[in-house]
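>>> My questions concern the predicted model and sequence given below.
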Amino acid sequence: MSELYLRIALPTPLRRLFDYLAPSCVSSTQLQAGIRVQVPFGKRNIIGILVETCQHTDVPKEKLKTAIAILDNQPLLPEPIFKLCQWTANYYQHGLGDTFNWALPALLRQGEAPAHKAQYFWHAAKEADLEDPRLKRAPRQRQALQVLAQHPNGLADELLSAVSINRESLKLLEEKGLAYQQQRTPKNTTASKNILAKAPLSFNPEQQTAFDAIASNLHRFNCYLLAGVTGSGKTEVYLQLIQRCLEQGKQALVLIPEINLGPQTVNRFTQRFNARIALLHSHVNDRQRLDAWINAREGNADIVIGTRSALFTPMPKLGLIIIDEEHDASYKQQEGLRYHARDVAIVRARQANIPIVLGSATPALESLQNAEQGRYALLKLNQRAGGATVPSFIRMDTQSLPLTAGIAAPTQKEIERTLALGQQVLVFINRRGFAPVLMCNECGWTSRCPRCDAFTTYHQRSNELRCHHCGEQQAHPRQCPQCQSVDLRPIGAGTERTEERLQVIFKKTPVLRIDRDSTQRKGSLDEMLGIINSGKACILVGTQMLAKGHHFPKVTLVIILDVDGGLYSADFRASERMAQQIIQVAGRAGRAGDRGRVIIQSQLADHPLLVQLTESGYFAFAQQALSERRSMALPPFSFLALLRADGFKSEQVNLFLDDALTLAEQIHQQNNSSVELLGPVPAPMERKAGRYRAQLLLQSNDRKQLHQLLNQLIFNLEKLPSGRSIRWSIDVDPIDLF
């Protein structure tokens, strides 16, 4: 009998498979593609995924090592996910072993068995009554009991914060005999016969048309671009499509761009459905993530909600995929496996022959072009749900206006007028900290990061300088390190400075700052959202965390500070991102009865792009932007790949990229390809985190030719001696050239 060899994908930077001898005690029937195998690799033991078995190998038998252990009796990765990972690794020019690693929860990567541990579920007691007199002065307990009553199967402990339930309230309900805990393994839960916990809302004609178009084709693949203005009721369309999917006994996968949108999304879904919901993102712990992953894989989760990595979750009865805010850059992984979750999700939907819905008020230009070419079905929602009107725009020219903490005097008057009406104001400034730079008034010294080509931001609350690129932190200097002057001044404005100024002007009004710094404490975001949702007059100051997904019915005035960077950036995507940001932030205004207003402060208030966007809308801007991209042969009318390299010495980086260029030119000439090679050039931020960075851009109007060149190039790059002293990576379809 011939020897059986294992071909294993290992989580290493090398883009190839590794051959091993099978353990003598293992039967051939156990060796199925998709199982985990522990093997010796160098001086350590690591876990890989078996790709195939074969009876021949190119490696001399005496050099082959024997696998240590077979960890699974059946494939851990079902065939659909296995094939999806293979496609992803191939398209994004990444190692298959590392791609499998991205698709697995951390505990499985560490060798833990794919088994549940006991979990606590909360239930409402049979005799529980919402009108119980003991709840009259306990609104939080009453609210918690109301949520529990909507979930006859119980509410998992890890979902409590997602639906804004305080565990202390549940303990008090338990003491009163109104609620109880039950310990069981998550897989013992069963699907509820009554899917709805709350009746759906009525559709307007546009919503109904969109719903009918998708719901009538749930049995086959199609990609739908649901382009609806902010507040048009896209989420209600999602919910009713998911309802139809669950009624057919299928599962639904919902991807969201940001973790901070998770709790409110889960809250809406748990209020609507008596369904088993799994939450998958980086803020759930490893054990919770594994339990949710197992539930989904075994068909015991009806709805999976998560950020981009949730895309790879096994779901045997998957019937629908929804990508909310499909334009968002967060769907593109920027390190390691540089995949775009939206694009890979479309491949998964095609492989599974199910529909996928891409939703956004500001679709990506690539998606709009796909719709124009008939690859996607475009469904538009032009009206706001519930009769709300689209906000009006005011472009305020600040060239001749003095600014205090970035705010002009006429803007302050508009804030005062809005607050006097008992309404709320949102001030958007996409810059954290107190000021973007600290400067010496005597000699002009500016605070710079010692490890990056960038200024450090002054954070007043902690009285320190921080680099927002590498995380470097420094104490605020007592005097100028260059001339020893003590006259150091913060220049420009960030969220902290804007918050401080507004607190001085509007002393009687709560000013809530919502950014990455202010929401680090667990529950802090929920607390602030609770104040906002109470409807009391207040001012919200924040970054892009406030720009999308949130429903603030009392916000009637939105102020956007400092948008001019997007009008003169060297990045060809900058204007698209700026337009999307403006429309998304503006969409927070006037979502209820009162019409919203949006003030855009700009020193380029009459710039054609701003005029077109505010007067003709996002889709007019998008058509103009697509026309410009077409004339310049930029994506989506061409295809890009970026070879990035970084090292501690710029000479080493340059040597590697020069060698890479020589190789690419040789392959280009041999194949007579249409690929254009641009560079190598230093990265726009040449030094980051102490490492020098440079890049080589490959561009072609033929995707196939680009990938053929990349395949040959990478094979040769791994052999280059100059590549051993630096780090390098390939980014296919990059969204950030900087």
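Now that the structure is in, tell me what you want to look at.
>>> drop to CA atoms for contacts and neighbour counts, all remaining ones
Noted.
>>> Now the terminal residues of stretch 629-643, how far apart.
Terminal residues of stretch 629-643 are spaced 22 Å apart (Cα to Cα, to the nearest Å).
>>> and that stretch, which residues are buried?
629, 634, 635, 636, 637, 638, 639, 640, 641, 642, 643 (16 or more other Cα atoms under 10 Å).
>>> which residue packs closest to the third one, ignoring adjacent ones?
Just to be clear, that refers to residue 635. residue 629 (6.7 Å; Cα to Cα, 6 or more residues apart in numbering).
>>> elements contacting the helix or strand hosting the one you found?
Following DSSP states H and E, one finds residue 629 within helix 618-631. When contacts are defined as 3 or more Cα pairs under 8 Å, 6 or more residues apart in numbering; DSSP states H and E, helix 618-631 packs onto helix 365-372, helix 574-586, helix 608-616.
>>> so which of the ones you listed is the most packed in?
helix 574-586 (a mean of 21; mean count of other Cα atoms under 10 Å).
>>> Could you list the residues in contact with that one?
230, 361-362, 365, 391, 428, 544, 546-548, 558, 560, 563, 566-567, 569, 598, 613, 618, 622, 625 (Cα atoms under 8 Å, 6 or more residues apart in numbering).
>>> now it, how far from the chain's geometric center?
When C-alpha coordinates are averaged (Cα atoms, centre = their mean, to the nearest Å), helix 574-586 and its chain have centres 17 Å apart.
>>> Can you check what angle separates that helix from helix 618-631?
For helix 574-586 against helix 618-631, the angle between stretch directions is 170 degrees (axes from the mean of the first three to the mean of the last three Cα atoms, to 10 degrees).
>>> Now for the chain: which strand has the highest residue count?
strand 676-688 (DSSP state E).
>>> Check which helices and strands that one is in contact with.
helix 650-671, strand 691-700.
>>> try it against this one:
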Amino acid sequence: MDDRLPVRVAVDAPQHSGLGGALDYLSERTLSPGTLVRAPLGRREVTGIVWPGDADPEPSVALKPVAAVLDAVPPLSARWCELVDFAASYYQRGLGEVALSVLPPELRKLDDDQLAQRVARLRKAWAVPPAGPVPARPELTPDQAAALARLGELSAPGQAPVVLLHGLTGSGKTEVYLRAAEDALAAGRQVLVLVPEINLTPQLEARFAERFGAGPAPKRIVSLHSGLTPAQRLKNWLAAHLGLADLVLGTRMAVFAPLPRLGLIVVDEEHDPSYKQQEGARYSARDLAVYRGKLEGACVVLGSATPSLESWQRAEQGRYERLTLAHRVGNGALPAVRLVDMNLLPKAPGVTTLLSPQLVGALARRVERGEQSLVFLNRRGYAPVLHCGACGWKSDCPHCSAWRVFHKVDRTLRCHHCGFTQAVPRACPDCGNLDIAPLGRGTERLEEQLAEALPGARVARIDADSTKTKGALEAQLSAVHAGDVDVLVGTQMVAKGHDFRRITLVAAVSPDNALFSSDFRAPERLFALLMQAAGRAGRDAAQADRSEMVVQTWHPTHPLYAALQRHDFKAFADSQLKERSMAGLPPFSHLALLRAEARTAQAAREFLQAAATLAEQIPGARELLIYPPVPHHIARVANVERMQMLVESPTRGTLQRVLRPWVDELTRLKSQHKGVMRWALDVDPLAI
């Protein structure tokens, strides 16, 4: 008689294998839910997690035994398992895929003895944290004091409030985070702080380390993001899971950090699209943070100067508590926004500069006064395309339906979608014309034109190309903070989150593209980006009265710019919500996007059309609106054709009831469409 016990284990089964839930195995002893194990899967031995619930194996199936138990790591909590279960169910992914993808990859490579050694070293190293002097705290503004008082009332035991902290740029939202974290830590709880991008993590980590890393009882702070080495990520993950770390700061993946005493979750810049995962399990870390707060009984603070329209509407409905920081620290003025109408500039033949005389004059005045300026253009490279005026040839990518961007620094044409790179040709490949020229502008070209327009000015550029090497971003930011740069050229990397004290002028040279985009979220993203960029100016109260933002536009009467000039997010949000309500767009409807990638556009279209037919047969599908398949904005990438099909529902529940059986059918449908390479379902998509 076999005395081994059946147990459910979540393993990362192959995608679309039909093995979406936990699998049944045999164990020689009782295992607590959340225990890490090694288990056989096919011919491999993989890491798994014992999952809550009773195993119910079929009598005719011979179960395989668990290969090893990783006792060195305490079991993951029931609430952590519930969070993963919800994420897998809501975003229509395999349970094991989600559960294992959010664990440190290094964890899968170690046996129990190796893990025990890592845990022992970590406990020993962190046994007695070094004490230090008590750090100074700035005096609170009336807005900050009022927000914290209300936050304290809402965070009474037994409550799990969601708070939208709507604060102007420079109004001191970070200080509110710090004080709220201080209260949670004093109560013996852990704090999770999420930021949208890796390059913002060190800056915020330094602020928290300065506040909590000293004093008579210093706190342990760790970060979790993809920029860490595998060993660092495992060490920080273990510190959080073992309860050794008091504060965890990280990007979207950190929302799954196991924290046994979680008491506060902060989502900084909650509107940022980077919180939405775009590969694999396409989850929203912001939305999962809200769900996790309810599970853990923890307060959730969503902070932003330009909240997402979804969060704003929930605050308007009373589902979130809105706290407002309406004034800058030191009562500094917001930068005056000046629009430059590009239609009124004289058209000089052969002149393609991005810089208006008004902007050049404003920059020159800052250089003379020893102040700094930020010039923002969200397009890297020298020019978007090379062009032959004789035959019309353009530097298209042979593998994508996109242009290869001209990079003057290394004289290459580079596709930013598939990475295909070639040296710049000496002549037009089609007609042999030697006079091929750049068309359009990127940050490299803008940097060059600024250096010509401002002789003697120290011009620097920060974008994805100039920060490739390790430590480059930190070095360049240090130069800006030290005053070694007069004019900083950058993409959105520098337009948000950074505290540049010497910048008094911000310029957006070419922001109009998003005004008339087919993506209904484009105006929301543009307004947020411009408001964030404007917030880099005048952060030092002594210079705030002369801070300014210059926006060069061909559409100066557009309502978006009118709201920007008044720094009136509420007016912009109200107008956008009214438009979306009339059009039946989120947050007044709920969307899912089915994407298909295939060798031909026809194969992708036929798969999506067949998928639509299957969906229509599912109970409840009559309430859905299924749009015809259309190509992506960039239809071909790396010789793969991409199509998408939008599904719209009046309620979230109706959409979810249809999606689960539909996904099961799609797994079988793909086997009938050999030309389809892969498909993916994106629930609550951000980019359409």
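Received the coordinates, thanks. Just so we're clear, the structure is a prediction, and the values are computed from it rather than from any experiment.
>>> if we can go back for a sec, what's the most buried one of the helices and strands packed on strand 676-688 of the first structure?
Highest mean neighbour count among those (mean count of other Cα under 10 Å): strand 691-700, a mean of 23.
>>> what about that strand, how far off from the second structure?
Compared with the second structure after the fit, strand 691-700 of the first structure shows a mean deviation of 1.0 Å (mean Cα distance after the TM-score superposition for the first structure).
>>> what's next to that strand, contact-wise?
Strand 691-700 of the first structure has contacts (Cα under 8 Å, 6+ apart) with 451, 638-650, 653-654, 657, 661, 674-683, 685-687, 706.
>>> swap the cut-off to 7 Å and go again
638-650, 653, 674-683, 686-687, 706 (Cα atoms under 7 Å, 6 or more residues apart in numbering).
>>> do the same with stretch 240-253 of the second structure
Here stretch 240-253 of the second structure has contacts from 102, 190-198, 201, 205, 219-225, 239, 257-260, 275, 285, using Cα under 7 Å, 6+ apart.
>>> and if we set it to 6 Å?
Contacts with stretch 240-253 of the second structure, where a contact means Cα atoms under 6 Å, 6 or more residues apart in numbering, come from 190-196, 219-225, 239, 258-259, 275, 285.
>>> Redo the buried residues of stretch 629-643 of the first structure as JSON lines? Include distance to residue 424 of the first structure and secondary structure.
Below are these laid out as JSON lines (distance: Cα to Cα, whole Å; DSSP: H, G, I helix; E, B strand; the rest coil):
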{"residue": "629", "distance to residue 424 of the first structure": "39", "secondary structure": "helix"}
{"residue": "634", "distance to residue 424 of the first structure": "41", "secondary structure": "coil"}
{"residue": "635", "distance to residue 424 of the first structure": "40", "secondary structure": "coil"}
{"residue": "636", "distance to residue 424 of the first structure": "39", "secondary structure": "coil"}
{"residue": "637", "distance to residue 424 of the first structure": "43", "secondary structure": "coil"}
{"residue": "638", "distance to residue 424 of the first structure": "44", "secondary structure": "coil"}
{"residue": "639", "distance to residue 424 of the first structure": "44", "secondary structure": "strand"}
{"residue": "640", "distance to residue 424 of the first structure": "44", "secondary structure": "strand"}
{"residue": "641", "distance to residue 424 of the first structure": "45", "secondary structure": "strand"}
{"residue": "642", "distance to residue 424 of the first structure": "44", "secondary structure": "strand"}
{"residue": "643", "distance to residue 424 of the first structure": "47", "secondary structure": "strand"}
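>>> Among those residues, find me the one that's closest to residue 42 of the first structure.
residue 643 (28.1 Å; Cα to Cα).
>>> Thought residue 730 was touching the closest one, still the case?
Yes - contact criterion Cα atoms under 6 Å: residue 643 of the first structure and residue 730 qualify, at 4.7 Å.
>>> Which residue ranges of the stretch 401-550 of the first structure form helices?
Here the stretch 401-550 of the first structure has its helices, by DSSP state H, counting those that start in this stretch, at 409-420, 495-505, 524-533.
>>> Most tightly packed of those helices?
Per residue and on average, the most neighbours among the helices of the stretch 401-550 of the first structure fall to helix 495-505, with a mean of 19 (mean count of other Cα under 10 Å).
>>> Give me the angle between that helix and helix 409-420.
Using the same axes, to 10 degrees, helix 495-505 of the first structure lies at 70 degrees relative to helix 409-420.
>>> Onto which residues of the second structure does helix 495-505 of the first structure map?
Under TM-score structural alignment, the match for helix 495-505 of the first structure in the second structure covers residues 443-453.
>>> quick one: contacts of the matching stretch?
With Cα under 6 Å, 6+ apart as the criterion, stretch 443-453 of the second structure contacts 380, 381, 382.
>>> for stretch 376-390 of the second structure, same thing?
Contacts with stretch 376-390 of the second structure, where a contact means Cα under 6 Å, 6+ apart, come from 393-395, 405-408, 436-445, 489-492, 507-508.
>>> So which of these belong to strands?
Among the contacts of stretch 376-390 of the second structure, DSSP E puts 405, 406, 407, 436, 437, 438, 439, 489, 490, 507, 508 in strands.
>>> now that we have those residues, which one has the most neighbours?
Comparing those by number of neighbours (other Cα atoms under 10 Å), residue 406 comes first, having 32 neighbours.
>>> Strands of the stretch 51-200 of the second structure, residue ranges please.
Using DSSP state E, counting those that start in this stretch, the strands of the stretch 51-200 of the second structure run over 68-69, 162-167, 190-194.
>>> Dump those strands to TSV, plus mean neighbour count and distance to residue 473 of the second structure.
Below are the strands of the stretch 51-200 of the second structure laid out as TSV (neighbours: other Cα atoms under 10 Å; distance: least, Cα to Cα, whole Å):
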stretch	mean neighbour count	distance to residue 473 of the second structure
strand 68-69	18	42
strand 162-167	24	27
strand 190-194	25	20
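>>> Residue 652 of the second structure: neighbouring residues, count only.
When counting by other Cα under 10 Å, one arrives at 14 neighbours for residue 652 of the second structure.
>>> Skipping its backbone neighbours, what lies nearest it in space?
Sequence neighbours aside, residue 590 is the residue nearest to residue 652 of the second structure in space, at 5.8 Å (criterion: Cα to Cα, 6+ apart).
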